[in-house]
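Undergrad: This is a predicted model, with the sequence first.
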Amino acid sequence: MTLRVGLFGTGPWATRAHAPALAAHPGVELAGVWGRRPEAAEQLAREFGGRAYGDADALIGDVDAVAIALPPDLQAPLAAKAARAGRHLLLDKPLAATVEDAREVVAAVEGAGVRSVVFFTMRFDAGTSAWIERQAAAGQWFTGRADWYGAVFGGDTGPYADSPWRREKGGLWDVGPHALSVLLPVLGDATEVHAARGGGDLVHLTLRHASGASSTSVLTLTSPPPGAGVAIEFRGAPGIATFPDGVSGPATDALARAIDALAGGEPHACDARFGLRVTEILAAAERALDA
């Protein structure tokens, strides 16, 4: 059965990942595109199929599922509306900009009985998800770290440098979900959340986990480009597990696996409820920073 999907969003992530992945997926018909810039929606529809919609509600009414590539403060209310209309959800991280909005999405999903997948890239990439699963199976970890040094605002001239929501929310909310998507399945849920500021938007996040292990994360979008990168490591009874270079594939391949998960009918670990838990931890870290 072909899943008719409507794409919401026309920015760089929608253009580079969502639209090509949806258009190429054999089980999907990209039925339409809606965006805040009608001319961009027209261009995406011409390039990848479907038609441009001027009204978001009309697109929700014409599809089986929605894929949302919008800032979190816009994604959450749109996702809740689509879920209440009986549409399955392919969402991006973070799920929402506030815990209240994230809870509204979960309530809508559970109330309507629709499926949801939140696209945490590393959890859907074939190589990285397999590595995470091996560390989770090994267990007995004493501590872990997951550091994301992004250069979006540190001199990088990439496509996300003009992102207002990233400028406002910083690395904690943009790359923090990536770190949590690795730490939580391996070390367990966070039972304590602490945070301290560094330079720019840099945040040092420290967690205590249900397993008894602790973890740290350095999260920023303002790293100087020569210092940018990702470092993930676990230490414990199994030894030292360091995330290997070269195992991650293109984002479109990972997104195709997320589409598979949405279409497959079985609940996925990265659903709206997991997205809510990540939002709760980010909000707790923000409160710790304010205190």
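TA: Sure thing, it's come through.
Undergrad: When you work out contacts or count neighbours from here on, use the C-alpha atoms and nothing else.
TA: Noted.
Undergrad: give the contact list for the most centrally placed residue in the chain.
TA: Note on the chain: the residue nearest the mean C-alpha position is residue 93, at 2.5 Å, using C-alpha atoms, centre = their mean. Contacts for residue 93 (C-alpha atoms under 8 Å, 6 or more residues apart in numbering) come out as 72, 118, 119, 120, 174, 177, 275.
Undergrad: how many neighbours does the fourth one have?
TA: It refers to residue 120. Residue neighbour count, defined by other C-alpha atoms under 10 Å, stands at 24 for residue 120.
Undergrad: any idea how far it lies from residue 100?
TA: 20 Å (C-alpha to C-alpha, to the nearest Å).
Undergrad: what are the ranges of the strands in this structure?
TA: Ranges of strands in the chain, per DSSP state E, are 3-8, 28-34, 51-53, 65-68, 88-92, 116-119, 141-149, 190-197, 203-209, 214-220, 229-236, 239-242.
Undergrad: possible to save these as TSV with distance to residue 263 and mean neighbour count?
TA: Below are these laid out as TSV (distance: least, C-alpha to C-alpha, whole Å; neighbours: other C-alpha atoms under 10 Å):
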stretch	distance to residue 263	mean neighbour count
strand 3-8	7	26
strand 28-34	9	25
strand 51-53	22	21
strand 65-68	9	27
strand 88-92	9	26
strand 116-119	10	27
strand 141-149	30	22
strand 190-197	30	17
strand 203-209	32	21
strand 214-220	33	24
strand 229-236	31	16
strand 239-242	33	14
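Undergrad: Pasting the second one now:
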Amino acid sequence: MKFGLLGTGPWAGSTHGPALAAHKGVELTGVWGRRPEAARELAGQLDTRAYDDVDALLADCDAVAVALPPDVQAPLAVRAAAAGCHLLLDKPVATTPRGAQQVTDAVAAAGVASVVFFTLRFSGSTAAWIDEQARTGGWLTGRADWLSPVFGGADSPYAASPWREEKGALWDVGPHALSVLLPVLGDVTGLEEVRAARGPGDTVHLTLRHVGGASSTATLSHSVPPAAAGVTAEVRGAAGVAELPHRDEPAADAFAAAVDALAEAARTGTPHPCDVRFAQRVTQILARAESALP
């Protein structure tokens, strides 16, 4: 599968690019970025070509991987789908319901495959845990907490990200929390039941009710100090307590699994559970939470 990479930032350089370049089923056709000099630098590192014209890259590809801010990603995803490219997108797919809907509509109209990279859904240990708890069922409560020090004193390359500074942890790591809770507990009963409250810094607390009757909470933050950082999730029910295992594989390995998932969806025509429709629902929930914040 011939892939184009859209984006040149830290995530593209550390995860998307290396995973695509190393994947035996991928020909990395080229790189495009909003800063041509950065595209040339990353293309050199990945031993591929830098494109100045994004449409020229789309014309040369079977698929694109996008590592750009969500509201830059969404219109480019629409453009790529219209060019006949399968889509490997990042979360969140967009930060407005309208933007997410436009991507979903474009994928349906073009008949292309889509996968959205929710890291925990493609990392071996965490993906297996999510699938196992979904099969077990009978859960009454759940929680998913993603506490990071991006703005809390860590030396993080993502601290300079304008969209993360603007939208905060709700939009950056909220999708990760929902990618654990929704497959296990089910969809939310209705957007009107999504509740949100602010905490210190950009911390947000969510409460959700799910269609099977379970309830859940999520605490999301980029503002904790490094010593307080961590990712935890658990569900409780008739089967007892199940705790999310620690993700110990590199993100690039999980991304390679997402590449495999896109190739399979393109080959079979069977939608992947983490396609743009799932990502659209995540955007709807987070937009509702954002609007509920005081």
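TA: Happy to help now that I have it. Note that the structure is predicted; figures quoted are calculated from it, not measured.
Undergrad: overall similarity of the pair, as a TM-score.
TA: Here the TM-score for the pair of chains, by TM-score structural alignment, normalised by the length of structure 1, is 0.97; 287 aligned residues with a C-alpha RMSD of 0.9 Å.
Undergrad: sorry, back to before: switch the strands of structure 1 over to a markdown table; also include distance to residue 22 of structure 1.
TA: Output for those, formatted as a markdown table (distance: least, C-alpha to C-alpha, whole Å):
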| stretch | distance to residue 22 of structure 1 |
| --- | --- |
| strand 3-8 | 8 |
| strand 28-34 | 6 |
| strand 51-53 | 14 |
| strand 65-68 | 9 |
| strand 88-92 | 11 |
| strand 116-119 | 13 |
| strand 141-149 | 28 |
| strand 190-197 | 34 |
| strand 203-209 | 34 |
| strand 214-220 | 30 |
| strand 229-236 | 27 |
| strand 239-242 | 33 |
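Undergrad: Go through these and name the closest to residue 255 of structure 1.
TA: For residue 255 of structure 1, the closest of these is strand 116-119, at 7.1 Å, according to C-alpha to C-alpha.
Undergrad: gap between the aligned residue in structure 2 for the residue nearest to the centre of structure 1 and residue 116 of structure 2?
TA: Using TM-score structural alignment as the criterion, residue 93 of structure 1 maps onto residue 91 of structure 2. Distance of residue 91 of structure 2 to residue 116 of structure 2, computed by C-alpha to C-alpha: 6 Å.
Undergrad: any common contacting residues for those two?
TA: What both residue 91 of structure 2 and residue 116 touch, as defined by C-alpha under 8 Å, 6+ apart, is the set residue 279.
Undergrad: returning to that earlier point: out of the strands of structure 1, which gets nearest to residue 286 of structure 1?
TA: Nearest of the strands of structure 1 (C-alpha to C-alpha): strand 190-197, 7.6 Å.
Undergrad: which other helices and strands contact the closest one?
TA: strand 203-209, helix 272-290 (3 or more C-alpha pairs under 8 Å, 6 or more residues apart in numbering; DSSP states H and E).
Undergrad: how about these in CSV, adding distance to residue 24 of structure 1?
TA: Below are these laid out as CSV (distance: least, C-alpha to C-alpha, whole Å):
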stretch, distance to residue 24 of structure 1
strand 203-209, 38
helix 272-290, 25
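Undergrad: Compare those and give me the one nearest residue 241 of structure 1.
TA: That would be strand 203-209 among these, by C-alpha to C-alpha, at 18.0 Å.
Undergrad: so who does the closest residue to residue 240 of structure 1 other than its chain neighbours touch?
TA: Leaving aside its chain neighbours, residue 240 of structure 1 sits nearest to residue 234 (5.8 Å; criterion: C-alpha to C-alpha, 6 or more residues apart in numbering). By C-alpha under 8 Å, 6+ apart, the residues touching residue 234 of structure 1 are 141, 142, 143, 144, 145, 240, 241, 242.
Undergrad: Map the first one onto structure 2.
TA: Residue correspondence, TM-score structural alignment: residue 141 of structure 1 in this structure matches residue 139 in structure 2.
Undergrad: My read is that its match contacts residue 211, right?
TA: No - Residue 139 of structure 2 is beyond contact range of residue 211, at 11.7 Å (criterion: C-alpha atoms under 8 Å).
Undergrad: need the helices for the stretch 1-150 of structure 2, in chain order.
TA: 10-11, 17-22, 36-45, 54-59, 70-82, 97-110, 119-122, 124-136 (DSSP state H, counting those that start in this stretch).
Undergrad: Of these, which stretch is the most buried?
TA: With neighbours defined as mean count of other C-alpha atoms under 10 Å, the helices of the stretch 1-150 of structure 2 peak in mean count at helix 119-122, which reaches a mean of 23.
Undergrad: distance from it to structure 1 after superposition?
TA: For helix 119-122 of structure 2, the mean deviation from structure 1 after alignment is 0.3 Å (mean C-alpha distance after the TM-score superposition for structure 1).
Undergrad: quick check, distance from that helix to the centre of its chain.
TA: 8 Å (C-alpha atoms, centre = their mean, to the nearest Å).
Undergrad: Over which residues of structure 1 does that helix lie when aligned?
TA: The aligned range for helix 119-122 of structure 2 is 121-124, by TM-score structural alignment.
Undergrad: what's the answer for stretch 204-216 of structure 2, then?
TA: Counting by TM-score structural alignment, stretch 204-216 of structure 2 corresponds to residues 203-215.
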